[in-house]
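[1] Return atomic coordinates for the entry below.
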Amino acid sequence: MSRIASVLIPMPLPEAFDYAEPEGMDLAPGDQVAVPLGPRLIRGVVTGIRDGHGGNRPLKPVAERLDDPPLPPGTVEFVQWAARYAVDVPGQPLAIALRGARAPKPRPQRLVRLTGTHPARATPARAKVLEAAAGSDGLSAADLARAAGVSAGVVKGLIDEGVLALHEVVAEAAFDPPDLARRGSDLNASQAAAADVLKAMATEGGFGVALLDGVTGSGKTEVYLEAAAAALAADPEAQVLILLPEIALTQAVIARVGQRFGAAPGEWHSDVAPPGRRRVWEAVAAGRCRIVVGARSALFLPFRKLRLIVVDEEHDSSFKQEEGFIYHARDLAVARGKIEDAAVILASATPSLESLRNAETGRYRWVRLAGRHGAAGLPDIELIDLRETPPEAGRWLSPPLIAAMAETYARGEQTLLFLNRRGYAPLVLCKACGERMTAPDTESWLVEHRYTGRLVCHLTGFSMPKPAACPHCGAKDSLVSIGPGVERVEEEARALFPEARIAVFSSDTVFDAREARRLVESMAAGDIDILVATQAAAKGHNFPKLTLVGVVDADLGLRGGDLRAAERTYQLLAQATGRAGRRDRPGRALLQTYAPEHAVMQALKAQDRDAFVEAEMAEREMAGLPPFGRLAAVIASGPDAAQLDAFCRTMAQAAPNTPGVEVYGPADAPLGLVRGRRRKRFLVRADRGVDLSAYMAAWRARVRPPGAIRLAIDIDPYSFL
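    This next block holds a predicted model:
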């Protein structure tokens, strides 16, 4: 009897398509197949097989089953769940899950092996070659010649004679198994107690979530690595995933995993070359790679037996994917843990309010670390009121901060100047006509980058040389730089301390993981006196000689209407100031602010997280906002403003009338024009008991956007642009 295969295709298509299973192919869910779609063959994944009896239309047959490993059942289920949760088509998360499978395979190696034929003429040199070849599973011709101590011509002669043959071999990725007998770091009493709780959770089996909550420098990494070791030791097939928000952090944790287990983990992020991704993907699917350290998309890897997921710096907004398939890796990590029956550890010194609420109500285990590891204490935090002690005109560092930097430099210690703004200046305008330089067809300001002499749009990627005259009015030498970026702060620091060794750490100056590792190692070794950095260096790093952190613009994150502005500012500045004094030298942090009376600044100065969280929670509860309610956003965009307005009115009228749900908008998005497309936003607030994804799916089904209009739905939005 014929069977029908439902095949999900990694494209923005609404559902799986049905194909006939050819006789004898014997497909199973998870198999990767090639299927016809229009005039071409497309890779897809079988999501179901059913009896084909009674079908009333002919179906195209599956063209072939591919040699690539099938997706495990948990991965297939997770992909489909993620699509429903995000109110998106399932082909979008499937494309992420197949990213490694679709990457090019590593180039095959040409290895020389014995054929069993004896040489027509025996010589001592040939005898050495045959002996070396017999002792290996295959070597390249050059390696075989070196191993035998003969010239390449001897090997070539044996190949020509048929005594040796060349074989093309694609080597399997070799991931050394973790050494589970290796001893971990010495833990203090608080760390040991926390590790015992997490080890029990990781080995007893079943789904569970724990919030590992400890101040900066309390040793959270060592604690969760003990839980990882326990999970791996409890099951010889168990796999562990450690998610991190930044590539720079990935490099540091990979080094610590290597030290703990005596073997490097699989590495997964955008900076890994496609063949490398292919190797990791296949090794994970085969169970040969037992530990993976990676960015958010590593969550979609085809784990055979995932037993523990760690989300380090769980509060970090970098876990939110804002384009394409929109998701938050922390939330999806919890969902994948439930699907795989795995333990989940969320680790942070400044947990998100959502995770804190889940811990307070008992949904998550709350595991706390009492203080910093060893002799280190938390840094003293002082506020510099810029209204009383402003910088000199055209400067950005205040006299108290400069004095503290001079003292630190004189003692041979390090300073971190933190400013979460890339480039030289965030705005370039014409002093003659007031024109602000923006990217074409976009309201986003162009950021000046003095190193390259270019103006760059960080939203669209547009770049242009800085012009000599204003493009709007033609005035020459009229373009001025407004505000500081890290490059401008570095320029000022060099002028103040010309003998100091100064470096900049931002995504514009550190282009890949290798460069990030080099810069972090230089800072840790004491080869840098002053590091000017964005958030890339503000979390997760240990710099023994760093004793002063200066926050150049502490008010930066508080501007705008983001409901998470206060929470995010507190988290970021707590993480940044927490870089100071992490070893035996006392640390100090100075925050430049125009609003020292703000609740965030006062909480940071007092290092009273609980008071800040209590006040912020009370405000959120009154408004029914997360974590006491749910949010979703709808972003509609189109090239024609009138058509977009008309569609948004239609969409507003189509919103389902559901108790516990409020719809606000449409309103112009703060960035109302991006890449020539006008943008409108709806914001939906729902009570906790409402299935928000189902509500949004029902609303989406009631409208059909015209061809030029695009809709994007964001469940639990983090950006309000």
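[2] alpha carbons only for contacts and neighbour counts from here, please
    OK.
[3] for stretch 642-650, the distance to its chain's centre please.
    Stretch 642-650 sits 35 Å away from the centroid of its parent chain (CA atoms, centre = their mean, to the nearest Å).
[4] Show me where the stretch 101-250 of the chain has its strands.
    For the stretch 101-250 of the chain, the strands defined by DSSP state E, counting those that start in this stretch occupy 109-114, 164-169, 208-214, 239-243.
[5] Nearest to Leu383, out of these?
    Of all the strands of the stretch 101-250 of the chain, strand 208-214 sits nearest to Leu383, with 23.7 Å by CA to CA.
[6] other SSEs contacting that closest one?
    helix 329-340, strand 343-348, helix 353-360, strand 365-369 (3 or more CA pairs under 8 Å, 6 or more residues apart in numbering; DSSP states H and E).
[7] Could you say which of those is packed most deeply?
    strand 343-348 (a mean of 27; mean count of other CA atoms under 10 Å).
[8] From the rest of the structure, what touches it?
    Applying CA atoms under 8 Å, 6 or more residues apart in numbering, the set of residues contacting strand 343-348 from outside is 201-202, 205-215, 220, 224, 307-315, 330, 333-334, 337.
[9] Now find how far off-centre it is within its chain.
    16 Å.
[10] now do stretch 488-502
    The mean C-alpha position of stretch 488-502 is separated from the chain mean by 32 Å, CA atoms, centre = their mean.
[11] what's the span of it, first residue to last?
    13 Å (CA to CA, to the nearest Å).
[12] What of stretch 431-438?
    15 Å.
[13] Check which residues of that stretch are buried.
    432, 436-438 (16 or more other CA atoms under 10 Å).
[14] I'd like those residues as JSON lines, with secondary structure and distance to Arg630 appended.
    Putting these into JSON lines (DSSP: H, G, I helix; E, B strand; the rest coil; distance: CA to CA, whole Å) gives the following:
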{"residue": "Ala432", "secondary structure": "coil", "distance to Arg630": "47"}
{"residue": "Arg436", "secondary structure": "strand", "distance to Arg630": "37"}
{"residue": "Met437", "secondary structure": "coil", "distance to Arg630": "37"}
{"residue": "Thr438", "secondary structure": "strand", "distance to Arg630": "34"}
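[15] one more to line up against the first:
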Amino acid sequence: MQTAVGARAFSVTLLDGVTGSGKTEVYLEAIATCLRQGRQALVMLPEIALSSQWTERFERRFGVAPAVWHSDLPSRTRKITWQAVAEGKAPVVVGARSALFLPFPDLGLVVVDEEHEAAFKQQDGVVYNARDMAVVRARLSGCAAILVSATPSLETVINVETGRYAHLRLAARHAGARLPQISLVDLRETPAERGRFLAPPLIQAVKQTLERGEQAMLFLNRRGYAPLTLCRACGHRMQCPNCTAWLVEHRTRHRLLCHHCGHTLPIPEECPACGMRDSLTPVGPGIERITEEAAAVFPEARRMVMASDTISGPHAAAAAAHAIEAREVDLIIGTQLVAKGWHFPHLTFVGVVDADLGLAGGELRASERTVQLLHQVAGRAGRAEAPGQVMLQTFIPDHPVMQALLDGDLDAFMETEAESRRDGEWPPFGRLAALIVSADTAILADTVARDLGRAAPHGDGVLVLGPAPAPMALLRGRHRRRLLLKVRRDMAVQPILRSWLASVRVPAGARVDVDVDPISFL
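    This next block holds a predicted model:
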């Protein structure tokens, strides 16, 4: 890794290793090499909240804090940091995806930590994948790029196999720590009690962990109290008026909230459809509901909720991490925020409440992203001397994702995933571009989408799917339709898109957004 940085030339290396194997220490050594050359280094993290624990680790290693860049910083701080970078006075910057566009005069290294994370894809405004743009920035700067992950994306794995990227793998955990033991709880055979969501085996495992004086974690990748509220009398479902989405109950705020547009209203006392009082009931669990159940089942445990609703930024994340490390917390209850890079040495048990959650919807990368997320959250357990244990609650224990996690054979899973995509020339063996039509009215959206469909390109290796209503057919009050362009890997997609879009007039009140290499199909 230091050799790649020392070469002062463009290169890309995948730093791959099991959770807790010391990947951060390896690329910190690469940063040290970069600094000895008098050049600057950029480290990109998928979550702003992760910067707290990372910056403390960096400061212990180098004796000085790095410059930090993200959207939550005050404008004056961003101005000072921007100027320091431009003048070469900020040797190391750690930041979110927008840090890519800082004016580095002599960039010597770009590190993308957790390179597989979907958070690196900018979905609004100018659409881009910061992981891929980091490679472009490294090429323009003539420097090394390091992509870091315990669960690399299939695109990166294929780039390694084809020789485009170098590969360094760390096969064992640091200091002799062992990987956690993973087991499945088949909810068809051992369900939770009626109205509850924690199955008896998981409850027993948490109790045993707490009795040993160790820390436990419950993981559910869903914010709020319940994802759906319906009327027991008439079946009415509380839906967002601006989006094709159910309103999520946030009981701590006594509000119903749309997670897409932010629409909110107080929880009604009666059904807006039939007028029945006290008939609205929450359906399904969110992180708040699991916290409520945990309080009833583990009343003596000191609990902490780690979710974007409770951890508002790096300072709150730092305070939470310190409390956990100081053993002021017995039971951590978290969403995907807890899966990314945290090091809690006393945490030995992780229970996943709904391991099947990410597999719904049939998206291209659903299995890949689910196995990555669950492997990452499992990796929080047993990172020090005490062995770790992980339990996954599932209704489909025979699913390839569950079996891959149970067997600990992610390589075989990724090979199978690659073969399934290669057969249909789906990414990374083909290229996709999504055209998302949005308009003030459904008729206008249908008209523009129909015109695009009629003008769709044709030819060998070119296929257009759609138009069709988007799964999120109404978003922030705008009606949406989708078309998907699929081409061979060796074909340039941009000229095809330019010619296609130039052939169709888009009237006022409508717009067409283009997403090349989409990771979401909503």
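[16] which residue ranges form the helices in the stretch 51-200 of structure 1?
    Ranges of helices in the stretch 51-200 of structure 1, per DSSP state H, counting those that start in this stretch, are 73-86, 91-97, 124-134, 141-148, 152-160, 189-203.
[17] Can you point out the buried residues in the third one?
    In this case it means helix 124-134 of structure 1. 126, 128-130, 132-133.
[18] The first one now?
    Of the residues in helix 73-86 of structure 1, those with enough neighbours to count as buried (16+ other CA under 10 Å) are 73-83, 85-86.
[19] do the fourth one as well
    In terms of neighbour count (16+ other CA under 10 Å), helix 141-148 of structure 1 has its buried residues at 141-142, 144-145, 148.
[20] Identify the residue range in structure 2 corresponding to it.
    For helix 141-148 of structure 1, there is no aligned range in structure 2, judged by TM-score structural alignment.
[21] just the angle between that helix and helix 124-134, please?
    Helix 141-148 of structure 1 runs at 110 degrees relative to helix 124-134, counting by axes from the mean of the first three to the mean of the last three CA atoms, to 10 degrees.
[22] Quick one: distance of helix 141-148 of structure 1 to the chain centre.
    On CA atoms, centre = their mean, the centre of helix 141-148 of structure 1 falls 43 Å from that of its chain.
[23] which helices and strands does that helix pack with?
    Applying 3+ CA pairs under 8 Å, 6+ apart, we find helix 141-148 of structure 1 packed against strand 109-114, helix 124-134, helix 152-160.
[24] now swap in the second one and tell me
    With contacts defined as 3+ CA pairs under 8 Å, 6+ apart, the packing partners of helix 91-97 of structure 1 are helix 73-86.
[25] matching residues in structure 2 for the helix it packs on?
    Helix 73-86 of structure 1 covers no residues of structure 2 once aligned (TM-score structural alignment).
[26] quick check: angle from that helix to helix 329-340?
    140 degrees.
[27] I'd like to know which elements helix 73-86 of structure 1 is packed against.
    Judged by 3+ CA pairs under 8 Å, 6+ apart, helix 73-86 of structure 1 is in contact with helix 91-97, helix 329-340, helix 692-701, strand 710-715.
[28] Format these as a markdown table; extra columns: distance to Val257 of structure 1.
    Formatted as a markdown table, those follow (distance: least, CA to CA, whole Å):
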| stretch | distance to Val257 of structure 1 |
| --- | --- |
| helix 91-97 | 24 |
| helix 329-340 | 20 |
| helix 692-701 | 37 |
| strand 710-715 | 33 |
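[29] closest to Arg582 of structure 1 out of these?
    Using CA to CA, the nearest of the helices and strands packed on helix 73-86 of structure 1 to Arg582 of structure 1 is helix 329-340, at 27.1 Å.
[30] what residues does that closest one touch?
    Against helix 329-340 of structure 1 from outside (CA under 8 Å, 6+ apart): 74, 77-78, 82, 207-209, 296-297, 299, 305-309, 311, 314, 319-321, 342-344, 346.
[31] just checking, Val549 of structure 1 touches Thr408?
    No - in this structure Val549 of structure 1 lies outside contact range of Thr408 using CA atoms under 8 Å: 10.3 Å.
[32] From the centroid of structure 1, which residue is nearest?
    Ala295 (3.6 Å; CA atoms, centre = their mean).
[33] for the equivalent of that one over in structure 2, what are its contacts?
    Matched across to structure 2, Ala295 of structure 1 falls on Ala96, judged by TM-score structural alignment. Ala96 of structure 2 is in contact with 44-48, 69-70, counting by CA under 8 Å, 6+ apart.
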